[in-house]
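>>> Turn this into a structure:
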Amino acid sequence: MAHDGRRDADGDIEMATAPPVFEFIKAPKLTKWSQPSLVTFLRDRRQYGGKIWERYLATGEVHENVLISIKSSIEPQILEHLARYVFKSEVFALSEETLREEIERKAGSLMNNHVPDVDKLFAERLRMDTSEKDVHARVASYFISFDKLVDDNGLASWVGRAEVTDAAGQQRMKTRCKLLMANLAPAMLRVDIQRLAEVTHRHVRQDDVALYELIVTRASLQQHYHQMQQEVKKAAPEKPKSTAKKSDGGGSKPTAATPTEARKNP
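Predicted structure coming up:
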C-alpha cells in the first residue's frame, strides 16, 4: 500500500487508504425475442440491477450513470424489428419504460397462447426435497422452484406472486396457494396442511405468505418428531431373541395304536 511519507503523533508512517476495487459488472444482453430468452433476461437484469445498486451505495456514484439501460442491452437488429413491427415507430422514439413494459408483458404471457395443463405441469415438475433436513431451506427451495416454473411457462398472470388488488388477483392467489398445497411432500405434510386450510386456517388459501409460515411450522414439527423417533429407536437396547421351543406340558402326546397293535393287546 502506498504512503506519502507523513507520520502520526507516535512516529508511525500514515498509510494512504487505497480506493475500493470493484469487479466489472456486465449487463445482460437480449439477443433473441423469445419468451424463454425474455424470462432469462429479466431474471439476469434484476440481479444486475441489485449489484449496481450496491455499488452505488458504496461509492456514491450517480446510479443512472452506472446502470446500462434496457434499450442499450437489446441487440440492434431486435430493437429495429420492435420499432418497425411492434411499436410502428422509430428506434430513437422508444423509451425505457415502453420497452420494459413490452418485455414484461411478453415474458409473463403464455407462449403461442397455448394453455398448458397446469395441474399436470406442477405435479410432474415441482418437487419438495425431503432429504434436506433444514426445514426452512427445504420450504424456501420449494417456493423458489414454484416461482421459477411460473416464470418459465408464462404463468405469472394466473399464479404469480404479485400483490392482490382486485377480484382477479384474489382468484390468482387462490389458485397459487392451491397448487402449492397440492404438491407438498411427504404426504403427511400435504394432508395436514390441506386439512388445516379447510378448517382452522382458511386464510392460507388466499395468502401465500401465511401459507409459507404454516408449512414451515408444521414441517418443523414433523421433522422434529421424526428425528426424535429415529434417535429413540437407535438408543433402545435390542431384545434378546428367544430360541426355546414352546412347552408341550412336560411330555409327549400319546400316539394312537395301530389296528394291528390293538389286536395284539386286547
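>>> okay, CA-based contacts and neighbour counts for the rest of this
Will do.
>>> ok, and what's touching the strand or helix carrying Gln171?
Taking DSSP states H and E as the criterion, Gln171 maps to helix 167-182. Applying Cα atoms under 8 Å, 6 or more residues apart in numbering, the contact partners of helix 167-182 are 119, 122, 143, 146, 157-161, 163-164, 190, 193-194, 204-208, 211.
>>> How many residues are close by the residue lying closest to Glu132 once chain neighbours are set aside?
Once flanking residues are discounted, Glu132 sits nearest to Arg138: 5.8 Å by Cα to Cα, 6 or more residues apart in numbering. Neighbourhood size, Arg138 [other Cα atoms under 10 Å]: 17.
>>> And for Leu94?
15.
>>> From Leu189, how far off is it?
Per Cα to Cα, to the nearest Å, Leu94 is found 51 Å from Leu189.
>>> repeat for Ser69
For Ser69, the distance to Leu189 - Cα to Cα - is 46 Å.
>>> May I see the buried residues of stretch 22-33?
27-31, 33 (16 or more other Cα atoms under 10 Å).
>>> no, scratch that, I was asking about stretch 124-142
So for stretch 124-142, counting by 16+ other Cα under 10 Å, buried means 126-129, 135-136, 138-139, 141-142.
>>> what packs against the helix or strand encompassing the residue nearest to Glu132?
In this assignment (DSSP H and E), Arg138 forms part of helix 135-152. Helices and strands touching helix 135-152, by 3 or more Cα pairs under 8 Å, 6 or more residues apart in numbering; DSSP states H and E, are helix 35-59, helix 208-235.
>>> tell me the angle the last one makes with helix 135-152.
Direction vectors for helix 208-235 and helix 135-152, defined by axes from the mean of the first three to the mean of the last three Cα atoms, to 10 degrees, enclose an angle of 140 degrees.
>>> To compare against the first, here's the next sequence to fold:
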Amino acid sequence: MSGPQQKRSQANTAGDDGDASQPTTKLWTALKLPPIIYFSHGALVKWRRERELYEAAVIARCQESSESLAAVMTPVISTIHRRLLKTFCELELKMSVSEMTNDRLITAINQILATMMNDQIPNVHAIMNQHLRMDLRQKDVKARVLNYFDKFDELIEEYGAGFAVPRPRSDGEAQYTALV
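So this is what the prediction gives:
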C-alpha cells in the first residue's frame, strides 16, 4: 500500500531525509558601481558615500569567496565617462588623459572634497541643532552615546563638512570616557 510519493522541492537540499553534506555554491549579485557623473562637491560627496558602500561589499565578497580584491574591485578611473575625464584632466589638472592614474584621480577627488563649494562653509550649528538629538529613551547610556556619535559622523559625511569639524583623537578614548 504505497500512496503517491510527495515531490520535494529543488530548493530543499537538506530536508528531513536529505543529504546536508553537499557543498553549496554562493551566487553573487552584480554590485552597483557608482559612476562619477559630475565634479561638483555635492555630487562627489554622494559618490564617495556610494563608493565606500561598494568597496565594503566587494571586500566582504572577497573575504567569503577567497577571490583577489584587485581582480574584483573596479578602479575609480574606470567609473568616469571618458569625455568628462578628458575635460577634467585638461582644464583642472593641466595634464593629458594618458598621464592620469587611479591614484591621481583619487587624490584630485579628495582635494575637491576637502574644500567647500565656492569656499562657503555650511552652518554646522544649524545642521546639528536640526538633526542631531540624543535618544533619551535609550536606557543603556553607552549605547545612547555611541548612537549619538554615529549620527554625528553620518551628518558630517552627508553634508561633506568633515574639514569644518575637528576630528577627535584617533583613539577617541578621552572624549568617550568623558561623556560616559
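>>> If you count neighbours, what's buried in the helix holding Gln171 of the first structure?
169-170, 172-182.
>>> what does stretch 36-54 of the first structure give?
Using 16+ other Cα under 10 Å as the test for burial, stretch 36-54 of the first structure gives 36-39, 41-42, 45, 48-49, 52-53.
>>> so how far does it sit from its counterpart in the second structure?
Mean deviation of stretch 36-54 of the first structure relative to the second structure after superposition (mean Cα distance after the TM-score superposition for the first structure): 1.4 Å.
>>> count of residues packed around His41 of the second structure?
19.
>>> ok, it - contacts?
112-113, 116-117.
>>> Save the buried residues of stretch 36-54 of the first structure as CSV, and put in distance to Arg263 of the first structure too.
Below are the buried residues of stretch 36-54 of the first structure laid out as CSV (distance: Cα to Cα, whole Å):
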residue, distance to Arg263 of the first structure
Pro36, 99
Ser37, 102
Leu38, 104
Val39, 101
Phe41, 105
Leu42, 105
Arg45, 107
Tyr48, 108
Gly49, 110
Ile52, 113
Trp53, 113
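>>> what's the closest of those residues to Gln223 of the first structure?
Among the buried residues of stretch 36-54 of the first structure, Val39 lies closest to Gln223 of the first structure (Cα to Cα), at 35.4 Å.
>>> And the closest one? What does it align with in the second structure?
Using TM-score structural alignment, the equivalent of Val39 of the first structure in the second structure is Val45.
>>> Which residue is the nearest non-sequential neighbour of that match?
Using Cα to Cα, 6+ apart, the nearest residue to Val45 of the second structure is Gly160, at 6.0 Å.
>>> Surely that neighbour and Leu113 touch.
Yes - using Cα atoms under 8 Å, Gly160 of the second structure is in contact with Leu113, at 7.1 Å.
>>> shared neighbours, the two?
Common neighbours of Gly160 of the second structure and Leu113 (criterion: Cα under 8 Å, 6+ apart): Val45.
>>> can you give me the offset of stretch 172-180 of the second structure from its chain's centre?
In terms of Cα atoms, centre = their mean, to the nearest Å, the gap separating the centre of stretch 172-180 of the second structure from the centre of its chain is 26 Å.
>>> now for Ala156 of the first structure: what does it line up with in the second structure?
The pairwise alignment with the second structure assigns Ala156 of the first structure to Gly162, based on TM-score structural alignment.
>>> wait, what's in contact with the residue nearest to Glu132 of the first structure?
128-130, 132.
>>> corresponding residue for it in the second structure?
Arg138 of the first structure maps onto Arg144 in the second structure, by TM-score structural alignment.
>>> And its match, how far from Val180 of the second structure?
10 Å.
>>> now Met117 of the second structure
According to Cα to Cα, Met117 of the second structure and Val180 of the second structure sit 37 Å apart.
>>> more crowded one of those two?
For the pair Met117 of the second structure and Val180, the greater number of neighbours falls to Met117 (13 against 10), based on other Cα under 10 Å.
>>> So for the more buried one, what's the nearest residue that isn't a sequence neighbour?
In space, Met117 of the second structure is closest to His41, 6.0 Å off (Cα to Cα, 6+ apart).
>>> quick one on the thing from earlier: tell me the one of the buried residues of stretch 124-142 of the first structure nearest Arg7 of the first structure?
Looking across these and measuring by Cα to Cα, the closest to Arg7 of the first structure is His136, at 53.0 Å.
>>> what sits against Ile29 of the second structure?
For residue 29 of the second structure the amino acid is Thr, not Ile. Per Cα under 8 Å, 6+ apart, neighbours of Thr29 of the second structure: none.
>>> Per the alignment, it pairs with which residue of the first structure?
Superposed on the first structure with TM-score structural alignment, Thr29 of the second structure falls opposite Glu23.
>>> now swap in Ala56 of the second structure and tell me
Alignment note (TM-score structural alignment): Ala56 of the second structure maps to Gly50 of the first structure.
>>> for Val124 of the second structure, same thing?
So Val124 of the second structure corresponds to Val118, using TM-score structural alignment.
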